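**Q** pasting the sequence and the predicted model now:
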Amino acid sequence: MQNETRGVTRWRRSACLAIPAAAAVGGMVTAMMQGALAANLSLSSVPFTLSSKTVAAPNGIGSVLHGIDAGGQKAAAEVGLAKAGLDGICVHATQEVNLPIVGGLGTWSLNISSPEAATPLTHDQLAAGEGLQATKLILDSQALEASTATLNASDATPNVIGAAADSANIKTTGIQDGTPGQFGLDATGGRTDIRNLDADANGATIAGAITLPNLKIGVAHGDSSC
């Protein structure tokens, strides 16, 4: 009799813990079916990390200063890539889950990932269309790091540090809300190559289509990344 009681208790606990996981995955699947995931990966006011081993932006990048609502107004860098090829991606977010009656269920992780290729892709391969492909990729990032970043340019189309945030070149990256007269980075004169991208962000939007090979969406109890 005691064993049966313990078994029922464990079953109820498992059922309760499964609720947020099922709800989160169900919501993401619905969004994918409606095309929402391809258009908007924004997790408003929920900080997350976005990482990728290798990134190639054939048309370069642009960046402006930007204000975001992250539990209050904060400054962030809005980084735009008109076109991007990525060798793998991991979007990792955590959130405290509280349910009526049940109460607090602790920290849960939502991971959206597309694994890197078995044989690492080069920047040339990514720029040519292999790997994960995205257009008009914009990150609202409070911190963005890379082991290396090469911003190619030419005498005719140099990189401009301090370009107008609303310049025509920066707008080609997908950034449309740059404030006139404010600081911007215009590195659209050549391909940008990035290795080991790691961004702490509060929003990521993709205005165009995105191709995610071997897409995985998972929910895990605790702070567990891809």
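**A** That came through fine.
**Q** from now on I want contacts and neighbour counts done on CA atoms only, so please keep to that.
**A** Fine.
**Q** quick one, what contacts Leu126?
**A** Taking CA atoms under 8 Å, 6 or more residues apart in numbering, we find Leu126 in contact with 55-56, 84-87, 132-133.
**Q** repeat that for Thr107.
**A** Per CA under 8 Å, 6+ apart, neighbours of Thr107: 94-97, 221-223.
**Q** the helix or strand encompassing Ile217 - contacts with which helices or strands?
**A** For Ile217, the element it lies in under DSSP states H and E is strand 216-221. Packing contacts for strand 216-221, counted by 3 or more CA pairs under 8 Å, 6 or more residues apart in numbering; DSSP states H and E, involve helix 2-33, strand 103-114.
**Q** cutoff 7 Å now
**A** strand 103-114 (3 or more CA pairs under 7 Å, 6 or more residues apart in numbering; DSSP states H and E).
**Q** buried sites along whichever helix or strand comes after the strand it packs on?
**A** Sequence order places helix 123-127 as the next helix or strand after strand 103-114, per DSSP H and E. Using 16 or more other CA atoms under 10 Å as the test for burial, helix 123-127 gives 123, 126-127.
**Q** how about those in JSON lines, adding distance to Ala117?
**A** Shown next, in JSON lines, are the buried residues of helix 123-127 (distance: CA to CA, whole Å):
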{"residue": "His123", "distance to Ala117": "13"}
{"residue": "Leu126", "distance to Ala117": "11"}
{"residue": "Ala127", "distance to Ala117": "15"}
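**Q** ok, second structure coming up, stack it against the first:
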Amino acid sequence: MSESENRQLSGGTRWRRFAAMMVPATVVAGGIVLGMANGAIAASFAVSGQTFKVGASKLEGDGFKQYGGFAKEKDGTVHPVAVSEISNAKLYDLCQSVKVPDLPVVLTINAGGGGSPATASGLLIDMDSLEGDAEFTNIKIGRDATDLNASATPKSFGQSADKVVITDLEQVARSTSAGVFTLNGLKLKVNVGAAAKECF
């Protein structure tokens, strides 16, 4: 990371190609499943143990928080994750993909194209990784996680920012919950065989 990439400019911080546990990873609209229609929808999901991928050409968000945590499956299996929260987000050219285990089948969902972004509020996500080009406004790194969420582990690492912009976003997550998703131009497809390709 060069000095020019790491310095703050007019209240913003630019970092390139980052991993979720190293710098803030913004919450994205993951966890979208069959049956969701165009428009405002509520979503809340439990951890299944399976990961899914989410990509977007650009994400703009307000009210970002991140801290370490664990995602737990029904059988007790525990996965360390980066827990990320975002109050409000716009997602351009959103793509989500879920691969069916042991079968050449991938479910893909696309939304937010044509200049009409998908929007989300009250997002909470457990993620394994995130990559992209990011700019954070008024970022604070090294906060006590319990100042960001009372249920976090005391004295554990946390970080927050007023605003975030991520381009070329690629995220792998385990679970997502949200207040509302608005999916403009929603397209869902079950891809089989040679067409069973994920978002990235």
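**A** Received it, and whenever you're ready, just let me know what you need. In this text the structure is predicted, and so the values were computed from the model without any measurement.
**Q** ok so, going back, out of the contacts of Leu126 of structure 1, which is most surrounded?
**A** When neighbours are counted by other CA atoms under 10 Å, Leu86 leads the contacts of Leu126 of structure 1 with 31 neighbours.
**Q** map it onto structure 2.
**A** Taking TM-score structural alignment for the superposition, Leu86 of structure 1 sits opposite Leu91 in structure 2.
**Q** element containing that match, please.
**A** Short version, using DSSP H and E: Leu91 of structure 2 is in strand 78-92.
**Q** hmm, who's touching that strand?
**A** Contact partners of strand 78-92 of structure 2, identified using CA atoms under 7 Å, 6 or more residues apart in numbering, comprise 20-21, 25-27, 56-72, 112-113, 117-128.
**Q** wait, Phe48 of structure 1 touches Ala201, no?
**A** Yes - Phe48 of structure 1 lies in contact with Ala201 (CA atoms under 7 Å); the separation is 5.5 Å.
**Q** so which of the two has more stuff around it?
**A** Each of Phe48 of structure 1 and Ala201 has its neighbours counted (other CA under 10 Å); Ala201 has more, 26 against 23.
**Q** mean shift between the strand holding Leu91 of structure 2 and structure 1?
**A** By mean CA distance after the TM-score superposition for structure 1, the fitted strand 78-92 of structure 2 averages 0.9 Å away from its aligned residues in structure 1.
**Q** angle of that strand against strand 105-111?
**A** In terms of direction (axes from the mean of the first three to the mean of the last three CA atoms, to 10 degrees), strand 78-92 of structure 2 departs from strand 105-111 by 40 degrees.
**Q** list the buried residues of strand 78-92 of structure 2.
**A** Buried-residue list, strand 78-92 of structure 2, by 16+ other CA under 10 Å: 79, 81-92.
**Q** same check on stretch 179-194 of structure 2?
**A** By neighbour count on 16+ other CA under 10 Å, the buried set for stretch 179-194 of structure 2 is 179-186, 188, 191.
**Q** quick revisit: which strands or helices does the helix or strand following the strand holding Leu91 of structure 2 pack on?
**A** Downstream of strand 78-92 of structure 2, the next assigned helix or strand under DSSP H and E is strand 94-99. Under the contact criterion of 3+ CA pairs under 7 Å, 6+ apart, strand 94-99 of structure 2 touches strand 52-72, strand 105-111.
**Q** mind checking the longest strand of structure 2?
**A** Secondary structure of structure 2 per DSSP state E: the longest strand is strand 157-182.
**Q** just how off-centre is that strand within its chain?
**A** The chain centroid and the centroid of strand 157-182 of structure 2 are separated by 4 Å under CA atoms, centre = their mean, to the nearest Å.
**Q** how about stretch 87-99 of structure 2?
**A** 8 Å.
**Q** and that stretch, how far apart are its ends?
**A** Stretch 87-99 of structure 2 has an end-to-end distance of 28 Å (CA to CA, to the nearest Å).
**Q** can you name the residues in contact with stretch 212-220 of structure 1?
**A** So stretch 212-220 of structure 1 is contacted by 21, 108-115, 132 (CA under 7 Å, 6+ apart).
**Q** could you export the residues you listed as a markdown table, including distance to Ala39 of structure 1?
**A** Shown next, in a markdown table, are the contacts of stretch 212-220 of structure 1 (distance: CA to CA, whole Å):
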| residue | distance to Ala39 of structure 1 |
| --- | --- |
| Ala21 | 23 |
| Trp108 | 24 |
| Ser109 | 22 |
| Leu110 | 18 |
| Asn111 | 18 |
| Ile112 | 15 |
| Ser113 | 16 |
| Ser114 | 17 |
| Pro115 | 21 |
| Leu132 | 15 |
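**Q** which one of these is nearest Leu41 of structure 1?
**A** Leu41 of structure 1 has its nearest neighbour among the contacts of stretch 212-220 of structure 1 in Ile112, at 10.0 Å by CA to CA.
**Q** quick one: contacts for the equivalent of the closest one over in structure 2?
**A** In structure 2, the residue paired with Ile112 of structure 1 according to TM-score structural alignment is Ile109. Contact partners of Ile109 of structure 2, counting by CA under 7 Å, 6+ apart, are 95-97, 187-189.
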